[in-house]
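Q: Model the structure of this input:
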Amino acid sequence: MGLKTGNFPPVDLETFLQEPLRHRVKTLALHWVEYGFGSAAMIPLTYIVKMAVLWLFVGSIIITSTSGVGWFWEIGTWWNQPIVYQKLIIWTMLIEAIGVAGSWGPGAGKFKPMTGGILFWARPGTIRLRPWAWLPGTNGDRRTGFDVALYLGFLASLAVALVLPGTVTPSLHAVLPDNTSGLVPVWPVAAAIVFLMLTGVRDKTIFLAARGEQYLPALVFFATLGFTDMIIGLKLLLVIVWVGAAVSKMNAHFVNVIPPMLSNTPFWPPKWFKRSMYRSFPSDIRPSRLAHFMAHVMGTVVELGAPLVLLFSTNQWVTFAALVLMVGFCFFIVSTFPLAVPLEWNLLFAVGAAVLFLGFPAWGGFAITDFSSPWLLAGIVAAMLFFPILGNLRPDKVSFLPSLRQYAGNWASALWTFTPGAEKKLDAIIRPTGNQVDQLQQLGYPFEVAEITMQQTIAWRSMHSQGRGLYSVLYETLPDLETRTVREGEFACNSIIGFNFGDGHLHNEDLIRAIQARCHFAPGEFVVVWVESQPIHKKTQEYKVIDAALGVIQRGTWLVSDAVAAQPWLPDGPIPLDVTWRAALQPPVTATNAHGIPAIKADAAVGELAEESRR
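A: The predicted structure is shown next:
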């Protein structure tokens, strides 16, 4: 990997795209093992510069210059000032909501421009996705001037909270009588809460992009709790996020996350270590025993145990040891530059752990037992656990982010397929960008290079458990699959709504309906296979086949154990599927697959069936 030269797959550009899909997936998955996306060094360096300059340097100048805590380089005078940490949370939330933190740049499929976020959400006419269809006042999927005003009001409230000087409150003075910098004023924080809630019920994308499931509780603590309770509440927030994520990783999916994530790490480890994550490269690239150890011992056990030690320990050295583990855990994730690149979020949690558990230690009056009311404490814990518990039991009801399943491998996911030329119809959507293959060509890459680059993402999906199931559904239901363009749903979604962080709920049938209303695909032109996360108490995942023109046309399940056991390119054929429902007026069937399931074939007669169904 050079500064400007990446490790592109060693394929024949003239013939590779004509090869069978299974062969292309295998070739690109094997290349991923050693090189990941193969990006030039300047790509991860761009992220490092962004973190260092925007989040750290600019953020520290703004925070310290508006808080009365000394110059930004005098870290010893302000590192544990409560207003500094408050403003660091607000600053991180602000840049997330603008779209220049997570889900930014090439690692999130944003090539030109590299920013989504505000370019989409401050523009009337773009697509918005309401979280609850039953809620009055949220009808429609078109962003209006009112939506833009709510979004900009949210950003303005955060900015005001960021730049206003602090206010010394009675609860702060009682605990820290010498503190003169105070705490963030309540009124702009309260305004930000209101604007975020109003924006979120009209567009879940913005709420999730602002990481509302984690930063909103922090804002509520700022606005409602006394000083000591606020500090303890922030500690609880960090611990619950980490422990919730650890619990969600106790599944058969997570081990499949570690090998491709380490393979995509740009500066380390060496190639031999990347290969060691797989059973027997290149013949078998399922996770090795070492990958299982990395996932469930270095990952799950640490993420579960160390935060609980931080929360309950009253010993300085034990606390420090647990802190080192969690800070190292966060920096390890940053070092891998995972797709969707949630880098600033991990840095914030690393800094937050140091500030909260060392700056305001349990032995200094900030233990969980020092909370003012056990009933209020219990209520806060119950409120923060509600969505993680519901989301693991009913993942169809809760996004995987509020469910705290980030990077657990248990994701709602999708693959999009287009008949030849049909993908261009997406250009009818109002948005500040184009399809990713077109973005790459605008940067000067030939079509073949751009197309193969995007096909690397579908190979990456195949390396995860749900990818094997999605490909199985494609092979079983689309006899013309070899002629279709296949896209990774998460990446494609990013070019439509400006954000995605692995959340399949952002590109389920709600988004497909919004796309169809603008692009008017004919039946069969745009077919999506989509799968829900696995509920914690079940052994199966539920999938759907969605025709943009006809809606959901098939439902079924597969066993997670079958998906985990398969090779990414399915050399033994599709995994078994259990079709539980099929639309009564489905497209004409001309063949059955190897399991006797009727295969879908889209042709002119489908339109007649769709019209008959509407009548």
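Q: going forward, measure contacts and count neighbours with C-alpha atoms only.
A: Fine.
Q: In this structure, mark out all the strands, start to finish.
A: Using DSSP state E, the strands assigned to the chain run over residues 278-280, 284-287, 413-418, 485-488, 526-531, 540-547, 551-559, 578-582, 589-592, 598-600.
Q: Determine which stretch of the ones you listed is the most buried.
A: Of the strands of the chain, the one with the most neighbours on average (mean count of other CA atoms under 10 Å) is strand 526-531, at a mean of 26.
Q: distance between stretch 133-143 and the chain's centre?
A: 24 Å (CA atoms, centre = their mean, to the nearest Å).
Q: doesn't residue 91 make contact with residue 348?
A: No: using CA atoms under 8 Å, residue 348 is not in contact with residue 91, being 10.1 Å away.
Q: Grab the most central residue of this structure for me.
A: Here the mean C-alpha position of the chain is nearest to the C-alpha of residue 501 (CA atoms, centre = their mean), at a distance of 2.0 Å.
Q: ok so, going back, residue 348 and residue 91: which has the busier surroundings?
A: Ranked by neighbour count (other CA atoms under 10 Å), residue 348 and residue 91 place residue 91 first, with 23 against 17.
Q: list the contacts for that one?
A: Shown in contact with residue 91 (CA atoms under 8 Å, 6 or more residues apart in numbering): 55, 59, 158, 159, 162.
Q: switch to 10 Å and redo it
A: Contact analysis of residue 91 by CA atoms under 10 Å, 6 or more residues apart in numbering lists 55, 58-60, 62-63, 85, 97, 158-159, 161-163.
Q: Show the buried residues in these.
A: Buried subset of these (neighbour count, 16 or more other CA atoms under 10 Å): 55, 59, 60, 62, 63, 85, 97, 158, 159, 161, 162, 163.
Q: Second input sequence below; structure requested for side-by-side comparison:
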Amino acid sequence: MGFKTGNFPPVDPETFLDQPLFERTKTLALHWVQYGFGSPKMIHTVYVVKLLVLYVAGGTALATLTSGTAPFWDVAGWWNEPIVYQKLVLWTLLLEAIGLAGSWGPLAGKFKPMTGGVLFWARPGSIRLRPWKRVPFTGGDTRGVVDVILYLAFLTALLTALVLPGVHSDTLTAALPHNSTGLVDPSLLYAPITLYVLTGLRDKTLFLAFRGEQYLPAVVFFAFLPFVDMIVAAKLLIVCVWVGAGVSKFGRHFSNVIPPMVSNSPCVPGKWIRRAHYRDFPRDLRPSRLATFMAHVGGTTVEVVTPLVLLFSTDHRLTVAAVVLMVTFHLFITSTFPLAVPLEWNILFGYLAVFLFLGFPNDGGYGVTDMSSAWLALLITTGLMVFPVLGNLRPDLVSFLPSMRQYAGNWASALWAFAPGAEAKLNTVAHRPTVNQIDQLGAMGYSPEAAEITMQQPVAWRSMHSQGRGLLSVLAHALPDLDSRTVREAEFGCNSLVGFNFGDGHLHDEDLIRAVQRRVGFAPGEWVVVWVESQAIHSPVQHYKVIDAALGVVERGHWKVADAVNEQPWLPNGPIPLTVTFRRDEPEADPVAGHDGAALEGSA
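A: Predicted coordinates for the structure are as follows:
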């Protein structure tokens, strides 16, 4: 692929779209193996420029200029300054809250405009998704003036804490007598913390987009803990994030994540390396031994073992080696440009590894046992582990982000199927600052056929993951007219409706579907969604739903994860076995028929 020219799938646009869905999926999946999304390198350059100029240069300049430290180009003069650390965390949070960090740009399905976030969240009348129905004063699904005020107040409070100079801290002086920059004024953080909670209770999209499971605890530590406790608590937080993500990769899903992720990386030098991550390209796209090694040694083992070494090591050389390993880990993820593009988050975590564990080593008075109270250490650790434990046991209750299951392949996800012409009805949603991605591409000069093929590539990408094969199987048995329908990846579609998605199906479950239906009024059968929950850590199955926008849930069931991971993306053997546990107007579960009329068998 060139700098301005992408690598479009080698198909005849005029005839390709007439093929059955599974044949198209096979063609696009095989293309993905060697070229990924096929984006021109200009797209990746835009991300790199944004990362280096806006995030790194802009953030460090702001943090250092407002803190009285060495200038931002003198890294040796500020890298271990506590106030710079605090402000870089707040800067990252601010960019996430505006919508300029994760889930930004074309790789996240934002073509024109490239920013979602603030364009949606500062607009009264746009869709709002409350997390819990029992919370008073959160009813409805429309963003009101109060929601916009809360959101803008949050941005203002963050910016205020960022630009004002530090204040003296007795606990900092006691630990670092020569420090003259102080810490961020704790009183300036009370408002962001309060607004964090209030906006999150009003709209789960905002809480997840603000990465509340990670940044909110950090800001609380900044506001309420003495200096040494703040550093040790921050270590506990980052270790919980790493280990939680590592534990989530224990199952069968993660090996299927690595091959399409590597295939999409512009930094991989040759197609042969991409192909090596598949068992037998082009016949078998299941992960190869190399992919499995990369997943469970380079991924799972690194994320579980290395952080524990960092948390307890008092050997300087061992700590340095572990820090280098974690920095390399995050740089590798950044280099692959994963579709949620959490680039700023990965750069921040690389810096945090250096700052926390080399700047304030365990044997220098900043180990777990150096906290002012053992009970405090236990309380913080327990609090940080509540959502990861609950989310792995009951994924239906907790988003995969607070569950610390980032990019583990075990996602709640969905595919949307529209009757001919029905997708265009989404463009009638009022107060929506974007249109459907297919129309965004058209506005950029794509022909209708090229735009359609481009938007079918994310469906092929989904099919290369375990849950995609299950979702396609459910579509096949639920919709006899599937080949005449328009099928879309729900994560992309969700982005255009609420301004954010990070791979979390909880942002486009029944709540979003009801909110859209109330505004659009699809007829029965016009918009059908197949939706699946993440696999619980103790269960061998994933539970799915078939949702008709006009009728609600019309079917529930489950499939065995083992069946999904053992199949090819294009389902050459037909849909995987499904077990139906509920069907609308049918009181008892029964098997369902596949394309060949055979019963699709399954077990609980």
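Q: Could I get the TM-score for this pair?
A: With the length set by TM-score structural alignment, normalised by the length of structure 2, the two chains reach a TM-score of 0.97; 594 aligned residues with a CA RMSD of 1.2 Å.
Q: picking that back up, give me the common contacts of residue 348 and residue 91 of structure 1.
A: Contacts common to residue 348 of structure 1 and residue 91, judged by CA under 10 Å, 6+ apart, are 55, 85.
Q: Identify the spatial nearest neighbour of the residue nearest to the centre of structure 1, chain neighbours not counted.
A: Leaving aside its chain neighbours, residue 501 of structure 1 sits nearest to residue 340 (5.4 Å; criterion: CA to CA, 6 or more residues apart in numbering).
Q: isn't the one you found right next to residue 109, touching?
A: Yes: counting by CA atoms under 10 Å, residue 109 is a contact partner of residue 340 of structure 1 at 8.3 Å.
Q: Please say which of these two ends up with more neighbours.
A: Remark: of residue 340 of structure 1 and residue 109, residue 109 carries more neighbours, 30 against 23, as counted by other CA under 10 Å.
Q: Need the nearest residue in space to the more buried one, chain neighbours excluded.
A: Nearest to residue 109 of structure 1 is residue 491, by CA to CA, 6+ apart, at 5.6 Å.
Q: So residue 274 of structure 1 sits against residue 266, correct?
A: No: when contacts are counted by CA under 10 Å, residue 274 of structure 1 is not listed as touching residue 266 (11.2 Å).
Q: Just give me the residues shared between the contact sets of these two.
A: Counting by CA under 10 Å, 6+ apart, the residues touching both residue 274 of structure 1 and residue 266 are 35, 36.
Q: gap between the residue nearest to the centre of structure 1 and residue 481 of structure 1?
A: Distance of residue 501 of structure 1 to residue 481 of structure 1, computed by CA to CA, to the nearest Å: 27 Å.
Q: next one: residue 274 of structure 1
A: 32 Å.
Q: These two - which one has more neighbours?
A: More neighbours surround residue 274 than the other of residue 274 of structure 1 and residue 481, with 24 against 18 (other CA under 10 Å).
Q: how far away is the closest residue to the more buried one other than its chain neighbours from residue 347 of structure 1?
A: Spatial nearest neighbour of residue 274 of structure 1, excluding adjacent residues (CA to CA, 6+ apart): residue 263 at 5.5 Å. Per CA to CA, residue 263 of structure 1 is found 22 Å from residue 347 of structure 1.
Q: can you pull out the helices in the stretch 51-200 of structure 2?
A: 58-65, 75-78, 82-98, 118-121, 145-163, 170-175, 190-202 (DSSP state H, counting those that start in this stretch).
Q: helices or strands up against the first one?
A: It stands for helix 58-65 of structure 2. Under the contact criterion of 3 or more CA pairs under 10 Å, 6 or more residues apart in numbering; DSSP states H and E, helix 58-65 of structure 2 touches helix 75-78, helix 82-98, helix 145-163.
Q: Can you lay out those as CSV showing distance to residue 233 of structure 2?
A: Below are these laid out as CSV (distance: least, CA to CA, whole Å):
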stretch, distance to residue 233 of structure 2
helix 75-78, 21
helix 82-98, 13
helix 145-163, 21
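Q: Quick one: residues contacting residue 333 of structure 1.
A: For residue 333 of structure 1, the contacting residues are 261, 262, 265, 341, 342, 343, 346, 347, by CA under 10 Å, 6+ apart.
Q: cool, residue 367 of structure 2 as well?
A: Taking CA under 10 Å, 6+ apart, one finds 228-229, 231-233, 235, 310-314, 357, 360-361 in contact with residue 367 of structure 2.
Q: So among the residues you listed, which ones count as buried?
A: The neighbour count (16+ other CA under 10 Å) marks 228, 229, 231, 232, 233, 235, 310, 311, 313, 357, 360, 361 as buried among those.
Q: and which of the residues you listed is nearest to residue 101 of structure 2?
A: Relative to residue 101 of structure 2, the closest of those is residue 235; by CA to CA it sits at 23.2 Å.
Q: that older thread, which of the buried ones among the contacts of residue 91 of structure 1 lies closest to residue 16 of structure 1?
A: Proximity of these to residue 16 of structure 1 was ranked by CA to CA; the top entry is residue 97 with 39.6 Å.
Q: Please name the spatially closest residue to the alignment partner in structure 2 of the closest one (chain neighbours excluded).
A: Aligned by TM-score structural alignment, residue 97 of structure 1 pairs with residue 97 of structure 2. Excluding its sequence neighbours, the residue lying closest to residue 97 of structure 2 (CA to CA, 6+ apart) is residue 210, at 5.1 Å.
Q: picking that back up, in helices only, show me the buried ones among the contacts of residue 367 of structure 2.
A: Those of those mapping onto helices are 228, 229, 231, 232, 233, 235, 310, 311, 357, per DSSP state H.
Q: any idea how far residue 556 of structure 2 is from the closest residue to the last one other than its chain neighbours?
A: The one in question is residue 357 of structure 2. In space, and not counting its chain neighbours, residue 357 of structure 2 is closest to residue 310: 6.7 Å by CA to CA, 6+ apart. Note on residue 310 of structure 2: its distance to residue 556 of structure 2, by CA to CA, is 44 Å.
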